[in-house]
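Novice: Show me the folded form of this:
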Amino acid sequence: MTSIFSFFTPKDKAFQPLFEQASSNVLLIAEKLLETVSTKDLDQRRELIKEIERLEHVGDDITHTIFIELSKNFITPFDREDIHSLVSALDDIADYVHATASNIELYNVVVISETMIKLAEILVEMCRDLDKAVRELRSFKNIRVIADACVRINSGENQADYVTNIAIARLFEFEKDAIELIRQKEILQTLEIATDKCEDAANVLESILVKNA
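Specialist: Below is the predicted model of the structure:
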C-alpha cells in the first residue's frame, strides 16, 4: 500500500530541487556574462567565457534530468505542459547567454559597448527575479513574490527592447565600419533574445500561479 500511495503522491521532492537548480544556474550564467562584458582584461574575459560554456552544459544536464523525471512520474506538482515550458525557457536563457559570450570571442570583439553592459545588467536583474519566483513554487505560501517578480521581469524585457532598438538605430547612424556594425548588432540582438526568454519563463510562472494558487 505504501508503494501505491507513493506512486500517486506529487513528486515535489523530485522536481522542485531541480527547478531551483535550473533557475540558480541561469542566474549564475547571467552574472558571469555581466562580468565578461564588464572586464577590460582579455585573459579574464576568455576564462569567463569558458565558465559560461561550462555552466551552459550544467543547465543542459539539469534540463535533461527534469525531462526524464517527467517521463517517469505519473503525478507532477503542476501541469506537465507548464513544467516543460518553464524548463525549456530557462534552458533557452542559458543558450542565448552562451551564444552572446561565444560571439564576443568568435567575432573578436575587444571594445564592449555601454549598451551591452546595460543589457547584461537588466538580464541579471530579470534572472534574479526569476530565481526568487521559482523558489516560491515550493509552497505557494507567498504568491505575491511570484506575481511581483513576473511584473518586474516583463518591465525588464520592455526596457531591454527599448535599449536595444536605440542602440541599433545609433549603430546604423554612426558606425561606418560595416563589419563592426554586424558584430555589434548580432551581440545586442542575441542578448535581447535572452531577455525575451526570461519573459517567456515569467509568462509560464503566471500561468502556474493562476492554476495553482
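Novice: from here on, contacts and neighbour counts on C-alpha atoms
Specialist: Noted.
Novice: For the lengthiest helix in the chain, list every residue counted as buried.
Specialist: In the chain, with assignment by DSSP state H, the single longest helix is helix 178-212. Going by neighbour count (16 or more other CA atoms under 10 Å), the buried part of helix 178-212 is 182-206, 208-209.
Novice: same for it, what does it pack against?
Specialist: Applying 3 or more CA pairs under 8 Å, 6 or more residues apart in numbering; DSSP states H and E, we find helix 178-212 packed against helix 80-106, helix 114-135, helix 143-174.
Novice: And for L28, the neighbour number?
Specialist: The number of residues packed near L28 is 18, by other CA atoms under 10 Å.
Novice: Can you tell me what sits against stretch 173-188?
Specialist: Applying CA atoms under 8 Å, 6 or more residues apart in numbering, the external contacts of stretch 173-188 come out as 100, 103-104, 107, 109, 115-116, 164, 168, 171-172.
Novice: could those be laid out in a markdown table, adding distance to R152 and neighbour count?
Specialist: Formatted as a markdown table, the contacts of stretch 173-188 follow (distance: CA to CA, whole Å; neighbours: other CA atoms under 10 Å):
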| residue | distance to R152 | neighbour count |
| --- | --- | --- |
| T100 | 23 | 25 |
| N103 | 28 | 18 |
| I104 | 28 | 23 |
| Y107 | 33 | 15 |
| V109 | 31 | 14 |
| T115 | 20 | 17 |
| M116 | 20 | 23 |
| T164 | 18 | 21 |
| I168 | 24 | 20 |
| L171 | 28 | 18 |
| F172 | 30 | 14 |
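Novice: Distance to F74 for these - can I get that in JSON lines?
Specialist: Output for the contacts of stretch 173-188, formatted as JSON lines (distance: CA to CA, whole Å):
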{"residue": "T100", "distance to F74": "38"}
{"residue": "N103", "distance to F74": "41"}
{"residue": "I104", "distance to F74": "43"}
{"residue": "Y107", "distance to F74": "47"}
{"residue": "V109", "distance to F74": "49"}
{"residue": "T115", "distance to F74": "46"}
{"residue": "M116", "distance to F74": "44"}
{"residue": "T164", "distance to F74": "43"}
{"residue": "I168", "distance to F74": "48"}
{"residue": "L171", "distance to F74": "52"}
{"residue": "F172", "distance to F74": "53"}
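Novice: Here is the second sequence; please produce its structure so I can put it next to the first one:
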Amino acid sequence: MSRVRHREAVFYDYFRQSTKIIVQAAELFDRIVGEWPSSKPLIPQMKELETRHDELTGSVIDELNRSFITPFDRGDIYSLISLLDGIVDGLEGVSARFDIYGVNEMVQSTRQMSGLILQCAHELDTLFEHFENFKRDGVVLEKVKRVSDLEDEGDLVYRRALGEVFSSSADPVHVLKWKSLLDKTEDALDNCKHVTNVVHSVVMKNA
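Specialist: This is a model prediction of the structure:
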C-alpha cells in the first residue's frame, strides 16, 4: 500500500471502528429501554462506550489535523466525525437522564424509537463497510436511503409520543421530563440521518 493510500485508509478505518461502537451503544440502549427499570445497572456500560468513542474521535481528529492528503473534502470528514460521535453521546446522555429524572416506567413510543435507532446503527455499519469504494459501490446509496426512511418513520413515532405525553398527564414536571427525553432520543435518530446526508453529498461531489 502506498503512503498516500495508507493515510487515506486511516479515515475509512475510523468510520468502520466508529460504527461498530455505535452498534454496541444502540444495542445497549435498546436493552436499557426495553428492560427498564431493572436495566439501570447497565448505564455505566453506556458511559464506557461513550468514552471509547470519544478517544477514537480524538485520535482521528489529530490525524486529520496532521494530514495534507485526505480521501475527500476535509470539511466533510470533520462533519462525519462529529456526527458519528454525536450519536453515541446522545444515547449515553439519554440513558443517564432516565436515572437522573427518576423515570419509573417507559413511554411505549420510546421502545419504538430505540428500535429504529438500532436499525439505523446496523444500516450505518453496513454503509461504512462499503464506504471506501463509494464511487462505485451501490450499497452506499442504498443505505443512505434506508436510514432516511427509518428517520422519517421515527419522526412520526416522536410526534405521536409527544401527543400521548401531553394528553395523558396534567403534571407539568412529567410532561417536561418526557419532552426532554423524547427530544434527545429523536436527536440521536436525527444524527443518523445527518450522517447519511453528508455521505450523500460526498458521493455526489465525487461522482
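Novice: TM value for the aligned chains?
Specialist: For this chain pair, the superposition-based TM-score is 0.93 by TM-score structural alignment, normalised by the length of the second structure; 207 aligned residues with a CA RMSD of 1.8 Å.
Novice: and which of the contacts of stretch 173-188 of the first structure is nearest to E81 of the first structure?
Specialist: T100 (28.4 Å; CA to CA).
Novice: roughly how far apart are the closest one and E56 of the first structure?
Specialist: 12 Å (CA to CA, to the nearest Å).
Novice: Quick one: residues contacting the residue sitting nearest the centre point of the first structure.
Specialist: With distances taken as CA atoms, centre = their mean, the residue of the first structure nearest its centroid is I93 (3.3 Å). Going by CA under 8 Å, 6+ apart, I93 of the first structure touches 26, 194-195, 197-198.
Novice: What's K145 of the second structure aligned with over in the first structure?
Specialist: Using TM-score structural alignment, the partner of K145 of the second structure in the first structure is V151.
Novice: next one: Q112 of the second structure
Specialist: Using TM-score structural alignment, Q112 of the second structure lines up with K118 in the first structure.
Novice: likewise H200 of the second structure?
Specialist: Counting by TM-score structural alignment, H200 of the second structure corresponds to E206 in the first structure.
Novice: mean shift of stretch 194-202 of the second structure relative to the first structure?
Specialist: Compared with the first structure after fitting, stretch 194-202 of the second structure deviates on average by 0.8 Å (mean CA distance after the TM-score superposition for the first structure).
Novice: Quick one: residues in contact with that stretch.
Specialist: 72-73, 76, 79-80, 83-84, 141, 144, 147-148.
Novice: so how far is A22 of the first structure from E121 of the first structure?
Specialist: 20 Å.
Novice: Can you give me the buried ones in stretch 124-141 of the second structure?
Specialist: Applying a neighbour-count criterion of 16+ other CA under 10 Å, one finds 124-132, 134, 139-141 buried in stretch 124-141 of the second structure.
Novice: how near is the residue nearest to L141 of the second structure when sequence neighbours are not counted to R66 of the second structure?
Specialist: Of all residues not flanking L141 of the second structure in the chain, H200 sits nearest, at 6.9 Å (CA to CA, 6 or more residues apart in numbering). Separation of H200 of the second structure from R66 of the second structure (CA to CA): 26 Å.
Novice: quick one: secondary structure of N108 of the first structure?
Specialist: Under the three-state scheme (DSSP: H, G, I helix; E, B strand; the rest coil), N108 of the first structure adopts coil.
Novice: and if you look at F140 of the first structure?
Specialist: coil.
Novice: same check, this time on F78 of the first structure
Specialist: Taken by three-state DSSP, the conformation at F78 of the first structure corresponds to coil.
Novice: That one corresponds to which position in the second structure?
Specialist: Using TM-score structural alignment, F78 of the first structure pairs with F72 in the second structure.
Novice: cool, and Y96 of the first structure?
Specialist: Residue pairing (TM-score structural alignment): Y96 of the first structure is matched to G90 of the second structure.
Novice: quick one, what contacts the residue lying closest to its match once chain neighbours are set aside?
Specialist: Excluding the flanking residues, the one nearest G90 of the second structure by CA to CA, 6+ apart is A188, at 5.4 Å. A188 of the second structure makes contact with 86-88, 90-91, 117 under the criterion CA under 8 Å, 6+ apart.
Novice: Apply 7 Å and report the result again.
Specialist: By CA atoms under 7 Å, 6 or more residues apart in numbering, the contact set of A188 of the second structure is 87, 90-91.
Novice: So what does K50 of the first structure match up with in the second structure?
Specialist: Using TM-score structural alignment, the partner of K50 of the first structure in the second structure is P44.
Novice: From S95 of the second structure, how far off is that match?
Specialist: Using CA to CA, P44 of the second structure is found at 9 Å from S95 of the second structure.
Novice: How many residues are close by the equivalent of S168 of the second structure over in the first structure?
Specialist: Matched by TM-score structural alignment, S168 of the second structure corresponds to F174 in the first structure. Per other CA under 10 Å, the neighbour tally for F174 of the first structure reads 10.
Novice: any idea how far E180 of the first structure is from F174 of the first structure?
Specialist: F174 of the first structure is 11 Å from E180 of the first structure, by CA to CA.
Novice: Kindly report the same for F172 of the first structure.
Specialist: Going from F172 of the first structure to E180 of the first structure by CA to CA gives 11 Å.
Novice: Kindly report the same for R45 of the first structure.
Specialist: Here R45 of the first structure is placed at a distance of 19 Å from E180 of the first structure (CA to CA).
Novice: Specify the stretch among the helices and strands packed on helix 178-212 of the first structure that is closest to V37 of the first structure.
Specialist: helix 114-135 (5.9 Å).
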